[in-house]
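Chemist: What follows is a predicted protein model with its sequence.
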Amino acid sequence: MEKTAMVFRPKMIIAGASAYPRDWDYARMRKICDATGAFLMADIAHISGLVATGEANSPFPYCDIVTTTTHKSLRGPRAGMIFFRRGPKSAEEGAPSYEYEDAINFAVFPALQGGPHNHQIAALATQLKEVATPEFKAYAKQVKSNASALADFLTSKGYKLATGGTENHLMLWDLRPLGLTGNKMEKVLEKVHITLNKNAVHGDVSAMAPGGVRIGAPAMTTRGLKEADFVKIGEFLVKALDIALDLQKVSGKKLVDFLKALDTNKEFGDRLSALCTEVEAFAGAFPMPGH
């Protein structure tokens, strides 16, 4: 990054990702920005719940601007927040000058948005109050522990994860060594009521046939699952993988043929139904919050 930044001299460097299982070195990125005159912005949409509880590195000491959604690991309503540095707009020579406030506020209103959604603001305030509690801190720690448990299980079985594991709430399972694409795995898991998403992994050349799937821990942690339960989820994933690989042997590698066989092959339909029954029985022991 430093070498590239020195060549292209960007006006802004953004620290943020949607499928990155490691922590961020904001201090290192700050040095690069200082050397090139760039702004540093962090998008912590996926990890804001971990940042807020000290379970992930904080971007705030280093970044000029920080943005986040509020409905992912922060576990709030669907909304967003923008943080920016404030200070003298006309600083003394050599001192930092902060001129973000007017530009950002104008960009939000009236440039892009109109009437405020007061119900969303109230819901967000309620959730941020919860974020400050010891219970939310325990949740954030458990999210990381559960993700690590699942990652350790998959790697112990010889499967490949991007970066070899996880330090946060998610992992990226690289299916390419198995000859399977993420979209096929995603569709098989939908049949057994397990939700994850196909995701590109480093080296992929097409987003239409990504080489992996992204797995997150926050939702099931909220339902009360612990480390051993995530190992059980790992067992379900492996069973689904075996079905997907066997089905591909019958259907061939074309996605359209795979999906047709997924919907019409009775043998595999029976196997999927049996696994779905296992998944539902397991999940039924962990009710949704509020129910």
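Modeler: Thanks, I have the structure now.
Chemist: C-alpha only now, for contacts and for neighbours.
Modeler: Fine.
Chemist: and residue 263, what helix or strand is that in?
Modeler: For residue 263, the host element (DSSP states H and E) is helix 255-264.
Chemist: Determine the angle, from 0 to 180 degrees, between whatever helix or strand comes next after that helix and helix 255-264.
Modeler: Under the assignment DSSP H and E, the closest C-terminal helix or strand after helix 255-264 is helix 266-283. If you take axes from the mean of the first three to the mean of the last three Cα atoms, to 10 degrees, helix 266-283 sits at 70 degrees to helix 255-264.
Chemist: which outside residues touch helix 266-283?
Modeler: Helix 266-283 is contacted by residues 191-194, 236, 239-240, 243, 247, 262-263 when judged by Cα atoms under 8 Å, 6 or more residues apart in numbering.
Chemist: what comes up buried for that helix?
Modeler: 268-269, 272, 275-276, 279, 283 (16 or more other Cα atoms under 10 Å).
Chemist: May I see the residues you listed organised as JSON lines, with distance to residue 133 added?
Modeler: Formatted as JSON lines, those follow (distance: Cα to Cα, whole Å):
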{"residue": "268", "distance to residue 133": "47"}
{"residue": "269", "distance to residue 133": "46"}
{"residue": "272", "distance to residue 133": "41"}
{"residue": "275", "distance to residue 133": "38"}
{"residue": "276", "distance to residue 133": "36"}
{"residue": "279", "distance to residue 133": "32"}
{"residue": "283", "distance to residue 133": "27"}
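Chemist: Out of those residues, which comes closest to residue 109?
Modeler: residue 283 (43.5 Å; Cα to Cα).
Chemist: ok, and here's another one to check against it:
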Amino acid sequence: MTGPLDAVDPQISELISREAARRAGSLQMLAAETIATPAVRAAMGSVLADKYAEGYPGRRYHGGSDVVDEVERLAVDRAHTLFAADYVNVQPLSWALANFAVYAAFAQPGDQVMSLSLRHGGHQSHGSRANLSGRWFSVVNYEVRHDTEQVDYDRIRDMALIHRPRILLAGGTAYSRTWDYAAMRTIADEAGCVLWVDGAHVMGLAAGGVIESPVPYADVVSVATNKVMRGPRGGLLLARGEHAEALSRAVYPFLQGAPAMHSIAAKAVAFAESSTETYRRYARDVAALASDLADDFTARGLQVVSGGTDTHIGIVDVTPLGVTGREATRRLAASGIVVDKAITPFDRAAVSEGSAIRYGTAAITAEGITPADAPAIADLMMAAMTSDDAAVHADVAASVARLGASE
């Protein structure tokens, strides 16, 4: 049990090698993914993975925690510096658990929550009936405008003053525009509710100075450390100081036992790396590449939801090509380009089919693709989506491999 992986478990070793080869020969354009840095991966694979450290620094249930206390304090200090938040909790094992901690800290089952509709760019954990959030809480959804496909703050205010929710939630996973956090703060104050920003997708861009941070405006911000930020899979909470005790108790002991100390160490690494000019250049390129791709698709006759993007996400209506989002995704995958199928706001297509694709630019930027490559990528994607010919897909895949190899 002390040998190398390929000797101990050749099946898993071979599968890992296949996944590495798959990624190397294709464009990974999922909005929820980037690529962890070598230093982050080193921390994840460290001896810290063996340590059980239930509790918080200085108040652990288990002994032998002196070193991991220092690790967690360092991660918290670095997050304070990076995000300028009064309160930081680095223990959530995932972004979804960070979200559930927000509910636990501020609401009781049956309380009302206002959030962006799932069909208009929200997330399942914001009140879907398929999710705990939609079964335990009374959820009122706001939607984007028909004409701009962007959120309408006047409408949100009207709804908030009528419903007086316990929590007003800003954020989504298929909404490509920045939010007016100051406006949301004003609405929350008028309605007497907690303002929660789900910043899972955008806080990596905020860390890089590309978009405004919600931290000065929100009561609490939940973060994923692995979507744009090149950290480990995990969650993070940033909040005002007065919410420290409620959120700390919500994470532990209400939702979780011991934290993953190797992940917390990797988060600390990611926070340090995200404070560098190298990271800031990466974040700028992520957003610029997404915006340039949106412009290129528009120039090629496709409609981009909301007319473009301010983030790393683009949602493109592919119905003018005579395909569904699902079919376009299949054709792209056959050509070495990995995206998600999606629906558009007010989409009449079934969710299982969708009328759109959703792309993200964090992973390909991490691999060296630049905004200058946007026209070539758009051309390759159009070629793949407009043909069901295996030979065409093979040609596109070959071009994709050459594009990746040239970076």
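Modeler: Now that the structure is in, tell me what you want to look at. Quick caveat, the model's predicted, so the values are computed rather than measured.
Chemist: Please tell me how far residue 152 of structure 1 sits from residue 109 of structure 1.
Modeler: Distance from residue 152 of structure 1 to residue 109 of structure 1, counting by Cα to Cα, to the nearest Å: 46 Å.
Chemist: Compare these two (neighbour count), which wins?
Modeler: Between residue 152 of structure 1 and residue 109, residue 152 has the larger neighbour count (other Cα atoms under 10 Å), namely 19 against 13.
Chemist: on that earlier part again, which among the contacts of helix 266-283 of structure 1 count as buried?
Modeler: Counted by 16+ other Cα under 10 Å, those give 191-192, 194, 236, 240, 243, 247, 262 as buried.
Chemist: Out of those, list just those in helices.
Modeler: Secondary structure defined by DSSP state H assigns 191, 236, 240, 243, 247, 262 of those to helices.
Chemist: Helices of the stretch 101-250 of structure 2, start to end?
Modeler: 132-136, 153-163, 181-191, 203-207, 244-249 (DSSP state H, counting those that start in this stretch).
Chemist: Out of these, which is closest to residue 314 of structure 2?
Modeler: Smallest distance to residue 314 of structure 2 across the helices of the stretch 101-250 of structure 2 (Cα to Cα): 14.8 Å, for helix 203-207.
Chemist: Mean distance between that closest one and structure 1 after superposition?
Modeler: Mean deviation of helix 203-207 of structure 2 from its aligned counterpart in structure 1 after superposition (mean Cα distance after the TM-score superposition for structure 1): 1.0 Å.
Chemist: What does residue 209 of structure 1 correspond to in structure 2?
Modeler: Alignment note: residue 209 of structure 1 maps to residue 353 in structure 2; criterion TM-score structural alignment.
Chemist: Run a quick neighbour tally on its match.
Modeler: Neighbour tally, residue 353 of structure 2, other Cα under 10 Å: 16.
Chemist: Now the closest residue to it other than its chain neighbours: which helix or strand?
Modeler: Closest residue in space to residue 353 of structure 2, ignoring its immediate chain neighbours: residue 326 at 5.0 Å, by Cα to Cα, 6 or more residues apart in numbering. If you go by DSSP H and E, residue 326 of structure 2 is part of helix 325-334.
Chemist: which residue numbers in structure 1 go with that helix?
Modeler: Going by TM-score structural alignment: helix 325-334 of structure 2 matches residues 182-191.
Chemist: mind checking how far the matching stretch is from the chain centre?
Modeler: Its chain's C-alpha centre and that of stretch 182-191 of structure 1 lie 18 Å apart, by Cα atoms, centre = their mean, to the nearest Å.
Chemist: and it, how far from structure 2 on average?
Modeler: Stretch 182-191 of structure 1 versus its aligned partner: 0.9 Å mean (mean Cα distance after the TM-score superposition for structure 1).
Chemist: Contacts for that stretch, please.
Modeler: 175, 195-200, 209-213, 237, 240-241, 243-244, 255, 258-259, 262, 272-273, 276.
Chemist: Stretch 357-373 of structure 2 now?
Modeler: Residues from elsewhere that reach stretch 357-373 of structure 2, judged by Cα under 8 Å, 6+ apart: 27-35, 174, 227-228, 282, 285-290, 292, 312-318, 325-326, 328-329, 339-343, 404, 407.
Chemist: Now, these that are in strands?
Modeler: Mapping these onto strands (DSSP state E) picks out 27-28, 313-317, 340-342.
Chemist: ok, of the residues you listed, which one's closest to residue 133 of structure 2?
Modeler: Comparing those against residue 133 of structure 2 with Cα to Cα places residue 342 closest, at 21.8 Å.
Chemist: For the stretch 101-250 of structure 2, just list every one of the strands.
Modeler: For the stretch 101-250 of structure 2, the strands defined by DSSP state E, counting those that start in this stretch cover 112-116, 138-142, 167-170, 194-198, 220-224, 235-239.
Chemist: Onto which residues of structure 1 does the helix ranked longest in structure 2 map?
Modeler: Using DSSP H, we find that the single longest helix of structure 2 is helix 277-299. Using TM-score structural alignment, helix 277-299 of structure 2 lines up with residues 134-156 of structure 1.
Chemist: Burial check on the counterpart of residue 172 of structure 2 in structure 1, number of neighbours?
Modeler: Per TM-score structural alignment, the equivalent position to residue 172 of structure 2 in structure 1 is residue 17. Other residues lying near residue 17 of structure 1 total 13 when counted by other Cα under 10 Å.
Chemist: what's residue 17 of structure 1 in contact with, if anything?
Modeler: 43-44, 46.
Chemist: before we move on, what about residue 43 of structure 1?
Modeler: By Cα under 8 Å, 6+ apart, the neighbours of residue 43 of structure 1 are 14-17, 66-68.
Chemist: Same check for these, but in structure 2.
Modeler: Here is what carries over to structure 2 from the contacts of residue 43 of structure 1, by both residues aligned by TM-score structural alignment, their matches' Cα atoms under 8 Å: 14-17, 66-68.
Chemist: Tally up the residues packed near the residue mapped onto residue 315 of structure 2 from structure 1, please.
Modeler: Aligned counterpart of residue 315 of structure 2 in structure 1: residue 172 (TM-score structural alignment). Other residues near residue 172 of structure 1 come to 27 when the count uses other Cα under 10 Å.
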